[in-house]
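Asker: One predicted model, sequence on top.
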Amino acid sequence: MMELPKILMIMGGLLLIVGFVMQFIGKIPGDFVFKKGNTTFYFPIVTSIIISILLTVLFSIFGRFK
């Protein structure tokens, strides 16, 4: 079993990479933004799917170490 500090460092590194990439990509194509007057509604459907796929892969990789 991996130690907790290693897991936290890996997750922190992944979050850093994702944050860096998102800084340059900005809005991901496919996400819906509705603006009407003074109100903005943002529905990140594509971003949610991408995050779901990445988490599924990560949990399956970490699940093999049990």
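Answerer: Done, it's in.

Asker: okay, CA-based contacts and neighbour counts for the rest of this
Answerer: OK.

Asker: For the protein, which segments count as helices?
Answerer: Along the chain, the segments classed as helices by DSSP state H run 4-25, 45-63.

Asker: adding another structure so you can compare the two:
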Amino acid sequence: MNPVAKILIIGGVILIIVGLLWQVGGKLIPFGKLPGDIFIEKGKVKFYFPIVTCILISLVLSLIAYLFRLFR
């Protein structure tokens, strides 16, 4: 099989899985509202920075990248 086709198929499957988890997991795991995420509201001004969510997503993507390198 062509390596580009293989990468596209794997990428598509990963996107489908992430999309399904996003729909189902949004109710189970409150991404964007984890403890440690910064939310400041003063009057009409709202500031939101999901730092813990960003760190968690970074760890998951790093683990996936590591597994791809491991099984390559």
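Answerer: On my side now, so go ahead. Just so you know, these numbers come straight off a predicted model, no measurement behind them.

Asker: re the thing from before, save the helices of the first structure as TSV, and put in distance to Lys35 of the first structure and mean neighbour count too.
Answerer: Shown next, in TSV, are the helices of the first structure (distance: least, CA to CA, whole Å; neighbours: other CA atoms under 10 Å):
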stretch	distance to Lys35 of the first structure	mean neighbour count
helix 4-25	21	11
helix 45-63	17	12
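
Asker: any idea how far Ser60 of the first structure is from Leu54 of the first structure?
Answerer: 10 Å (CA to CA, to the nearest Å).

Asker: Dump the helices of the first structure to JSON lines, plus distance to Lys36 of the first structure.
Answerer: What follows is the helices of the first structure, written out as JSON lines (distance: least, CA to CA, whole Å):
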{"stretch": "helix 4-25", "distance to Lys36 of the first structure": "25"}
{"stretch": "helix 45-63", "distance to Lys36 of the first structure": "20"}
